[in-house]
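[1] Build me a model:
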Amino acid sequence: MIDRNHILLLQAPTPGPQNRIVAKPSAIPPLGLGYIASFLLNDGFEVRISDMDVEDVNVRELQQILESFSPIVVGISTTTLTFKNGLRVAKTVKHFLPTCIVCLGGPHVTVNYHEALNYPFVDIVVRGEGEITFLELCRAAAKENKLPLNIEGTAVRSKDEIITLPRRARIINLDALPFPARHLMPLHLYNIPGTILTSRGCPSNCGFCAGPVVMERKYIARSAKNVIAEVQMCIDKFRITSFYFVDDTMTHDTQRLMDICDGLRQIKIPPSITRNLKWTCESRADAVTPEILQDMRSAGCTTIQFGMESGSQQLLDQLGKKITLKQIENAVIWSREAGISPVLSMVFPHPNETEKTLQETFNFIRRLYEIGAEKIIPSLLTLFPGTRFMDQREKLGIKLLTNDTEEYNLGTPILTTRYLDLNSIANGYSQLLMLTQNLGGNEIGGIGIDDEQNNFSHP
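    A predicted model of the protein is given here:
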């Protein structure tokens, strides 16, 4: 029997054993589900979170959760890579608990909600930020014991019709959000349990980035005081002293960053914890100075990641990255001088990539390692729904070779470009992996997909 006060939140598992080998060590707590859960808890709901990846939840275990907890709403968070598994989970939920409401959320279904709602076991999709929308959904479901058709920020199937409600406006006052419900997450299963989001949205316009799909390009930040309060809470309650600030660009607002650093230097770690505070973040090469990096280091920053993207200035300009190779070099040098390990990420191929620009990138990678780069992480260009490159692929000369989202893992070639065929892209990526590994980097991204799909039947 359904319990109208019970809400279950699930993180859909990564498909394929090789993908999971890569995904599990780098998995981080699902902060999005944590924020939604804290909203629900504050409203009087009883909530459970299950990260099906790190917990290795199979069909039988999911059945046991559903039968013992009997949620009225099950929310499933998916990405493009996990979309099909999200559907398999939804189908399984409906099989064992047919009267509950099944909701999907995340960047993929924010764009492709029609695709999700074509399946009879998906009732409703939350588009964009989920806290307020999902809370209103759960309130309505609990009160009326039926699928609500009028919740702003959703798309819902009613009989044979899909009803698309307007997108909900972004949350402006992030300080008003309760901290994520970390006590509902299996923090001990994560290599990086101390994740904190201090801002939402990115003002940049990189053509391959799916970030603006959910958050658009509007940058909204929490106050330094609010961020420090969360850090202190994580130390006091969970004994976490190592943090990863998961913002797209932690250094976007320099004054706020300096205020956060001031607060971090004043953090109190109980004597029973013999570890020092340390943290890592992501930034842009044009958003740091020697002084900023030195201030960050004095506040505990040990590693910073920059989006390098390419070693060709021509490609960087075409990407709209608005950075120069010299700025990337300076960011690496200044980070090293400040005592911070610089890590760089890059994408291959770009729409106008050629053998010449790839050679320029090889040479630039060697240069960056010479001046102190800790690691360079190459990923294959992957066209995610809603990105500029996906929308403009024909104009850019990009041809998608598969619609199987379970190959959208940043390590499987799934496209060709105007100047490079599939074989050239595969060979180029292999050379990038070998070069970065030999000089100090580690390979990421799945290189193959197995047909066995984590014990979930196909939808």
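[2] can we go C-alpha only for contacts and neighbour counts from here?
    OK.
[3] burial count for residue 310?
    26 (other CA atoms under 10 Å).
[4] helix/strand/coil for the nearest residue to residue 117 once chain neighbours are set aside?
    With sequence-adjacent residues excluded and distances taken as CA to CA, 6 or more residues apart in numbering, residue 117 is closest to residue 157, at 6.3 Å. For residue 157, the assignment made with DSSP: H, G, I helix; E, B strand; the rest coil gives strand.
[5] Give me the neighbour count for residue 157.
    21.
[6] Do I have it right that residue 126 meets residue 107?
    No - at 9.7 Å, residue 126 does not count as touching residue 107 under the criterion of CA atoms under 8 Å.
[7] Same drill for those two, tell me which one is more crowded.
    Neighbour count, other CA under 10 Å: between residue 126 and residue 107, residue 126 has more, with 30 against 26.
[8] Proceed likewise with the subsequent sequence, for comparison:
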Amino acid sequence: MKWIVLIQLSSTSLISKGSQNRYKFPPLGLLYISSILRMHGYAVHIIDLLSFGKDFSYLVKRMIELKRKYGNDPLFIGFSVFTENANDAIIASYVLKKVFQNSIIVFGGAHAKAAYEELLQSGVVDIVSLVEGEGHVIEIVNYVEGLIPLEEIRGIAYLRNGHVETTDRFFLESLDILPFPDFLNIKYHNYRQVGIIVTSRGCPGKCIFCASRQFSGSKYRAYSEKRVFAEMMFLHFYFKIISFGIMDDTFTVLKERTKKFCYLLKKYANDKIVYAIKSRVDLLNEETLSYLKETNCSAIHIGVESADNEVLKIMKKGITIEKSLDIIEKIASYGIMPECSFIVGNPGDKPETIYKTLMIVYLLNKYFTLYPSAVAGICTPYPGTELALESKELGLKILIKDWRRYDTSQPIFETNDFSLNFIREVMWSFNREPEMLVERALKKYPNLKEFYEIVERKIKNSAESFFKARKGNLKEWNPLNI
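    Predicted coordinates for the structure are as follows:
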């Protein structure tokens, strides 16, 4: 029997470790690839170390068990590589190559696409996928089986005579032709019972801290509303899932699709499920919010990022803090929880602007009680982002090179306006005693008092309208039963 192993490694990051219990979700990327492979008759085993906190010894033990079962080496061993586990993926590949000498190693994922030259030069990686894996995974298998030469595989990088070679990249145009993720190839009941789905690829945004455009393209490509609804209903009826998280960076880009999706949900399943989405400040309006409200959308995540408009310009967000506060108020007025993310330590940030941003985070969590409405992370120059590619032009002094520390919880660079130690101290204080940090900031920067009072009134009004629209006891409310 011909078999393949797809691996999601664990992480040493405190952020990832902390999320293992709360966000134990299936590895969707690997599940999509598994579906394609199993359609073509291959046995596929998914080893998810991240979600279950398993270590490298478990991986080796499991791989040896599989080799005994099949009596041969897998055709290839695929790794989903993100920045903070890239070094671990190299180490794992080195060991597995010693044990499975007839298998090739394939790396995919955002970090692999950005840092493919470095990964290939390690000498333990045979192929790096530069595109969506579903589009060429069968070509990779055909190469392994001797049916086509390596250079005929589209969208990959590989070494030839010590030099890195690449083939033409491409993006899948019609996503509806893809099968559902291979949910039946994992023990779904061992994961959080929240249906996590992705309904689009590509992003129209230009944010300098995000690599989505580079890896998935600037063209927004989406599943049809019928396909999205069908996948949700499959998870609902097969696994009894009633809570869903739509994980697209921006679900509401195509307003007509959003409208049609909500129509299907309301007509056939409105009393059965609840769901949350992600969107952008500039892609939400009253009409869209009314559709979402009618179909049990419980929360909308938006990236506010900064409280300072000049910093937002440098980040290329295309929004202002005033617009963000207005849309937060509108979301809340429909009884939908506005979940907001922020980034501190950006190019253009100064201590004063960082404190302004943390004030908004504090106020959102103060008035939208019992459920964390806002989170703040530290600006991180992930490979492939404009932040990393144009770091010198943006005035960044990148001091940390260890990929394991690229997890948004630790400062990686400093500028002429703030140091690593300043960011560490501020975030440590904010995470422990946010109210005390805000009080200290207002004493240090009395000019921020008026800003703070205006924002507090705005957020307080938003929270009150949210509670009024919910018409219930917030203590009993949890948008995704997490």
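[9] Need the counterpart of the residue nearest to residue 117 of structure 1 in structure 2.
    The alignment partner of residue 157 of structure 1 in structure 2, by TM-score structural alignment, is residue 159.
[10] wait, its match sits on residue 119?
    No - with contacts defined as CA under 8 Å, residue 159 of structure 2 does not count as touching residue 119, sitting 10.3 Å away.
[11] Show me where the stretch 151-300 of structure 2 has its strands.
    156-160, 163-166, 195-197, 200-201, 221-222, 243-246, 274-279, 297-305 (DSSP state E, counting those that start in this stretch).
[12] contact partners of the last one?
    This points to strand 297-305 of structure 2. 274-281, 312, 321, 324, 331, 335-344, 357, 479-480 (CA atoms under 8 Å, 6 or more residues apart in numbering).
[13] what's around the equivalent of residue 397 of structure 2 over in structure 1, how many residues?
    Applying TM-score structural alignment, one finds that residue 397 of structure 2 aligns to residue 399 in structure 1. Look at residue 399 of structure 1: counted by other CA under 10 Å, it has 15 neighbours.
[14] Next: the one 10 residues further on.
    By other CA under 10 Å, 27 other residues sit near residue 409 of structure 1.
[15] got it, and residue 88 of structure 1?
    23.
[16] State the distance from it to residue 119 of structure 1.
    10 Å (CA to CA, to the nearest Å).
[17] same deal with residue 244 of structure 1?
    37 Å.
[18] follow-up on the earlier one: may I ask you to confirm that the match of residue 397 of structure 2 is in contact with residue 390?
    No - look at residue 399 of structure 1 against residue 390 with CA under 8 Å: they stay out of range, at 9.9 Å.
[19] Now do the helices in the stretch 251-400 of structure 1.
    Chain-ordered helices for the stretch 251-400 of structure 1, with DSSP state H, counting those that start in this stretch as the definition, fall at 254-265, 290-298, 313-319, 325-338, 355-370, 388-391, 393-396.
[20] a markdown table please, covering the ones you listed and showing mean neighbour count and distance to residue 433 of structure 1.
    Below are these laid out as a markdown table (neighbours: other CA atoms under 10 Å; distance: least, CA to CA, whole Å):
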| stretch | mean neighbour count | distance to residue 433 of structure 1 |
| --- | --- | --- |
| helix 254-265 | 17 | 33 |
| helix 290-298 | 19 | 29 |
| helix 313-319 | 16 | 20 |
| helix 325-338 | 20 | 20 |
| helix 355-370 | 16 | 11 |
| helix 388-391 | 18 | 24 |
| helix 393-396 | 13 | 26 |
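[21] Just put those in CSV and tack on distance to residue 19 of structure 1.
    Converted to CSV, these look like this (distance: least, CA to CA, whole Å):
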stretch, distance to residue 19 of structure 1
helix 254-265, 35
helix 290-298, 34
helix 313-319, 28
helix 325-338, 30
helix 355-370, 26
helix 388-391, 23
helix 393-396, 26
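[22] Contact partners for the equivalent of residue 333 of structure 1 over in structure 2?
    Aligning on TM-score structural alignment places residue 333 of structure 1 opposite residue 329 in structure 2. By CA under 8 Å, 6+ apart, the residues touching residue 329 of structure 2 are 458, 459, 461, 462, 463, 465.
[23] give me that answer again for 10 Å
    Going by CA atoms under 10 Å, 6 or more residues apart in numbering, residue 329 of structure 2 touches 323, 337, 338, 458, 459, 460, 461, 462, 463, 464, 465, 466.
[24] Residue 179 of structure 1 too?
    31, 34-39, 196-197, 226-227, 229-230, 233-234 are the contacts of residue 179 of structure 1 under CA under 10 Å, 6+ apart.
[25] separation between the aligned partner of it in structure 2 and residue 29 of structure 2?
    Residue correspondence to structure 2 (TM-score structural alignment): residue 179 of structure 1 is matched to residue 180. Residue 180 of structure 2 is 11 Å from residue 29 of structure 2, where distance means CA to CA.
[26] what do residue 159 and residue 119 of structure 2 both touch?
    By CA under 10 Å, 6+ apart, the residues touching both residue 159 of structure 2 and residue 119 are 125, 126, 127, 128.
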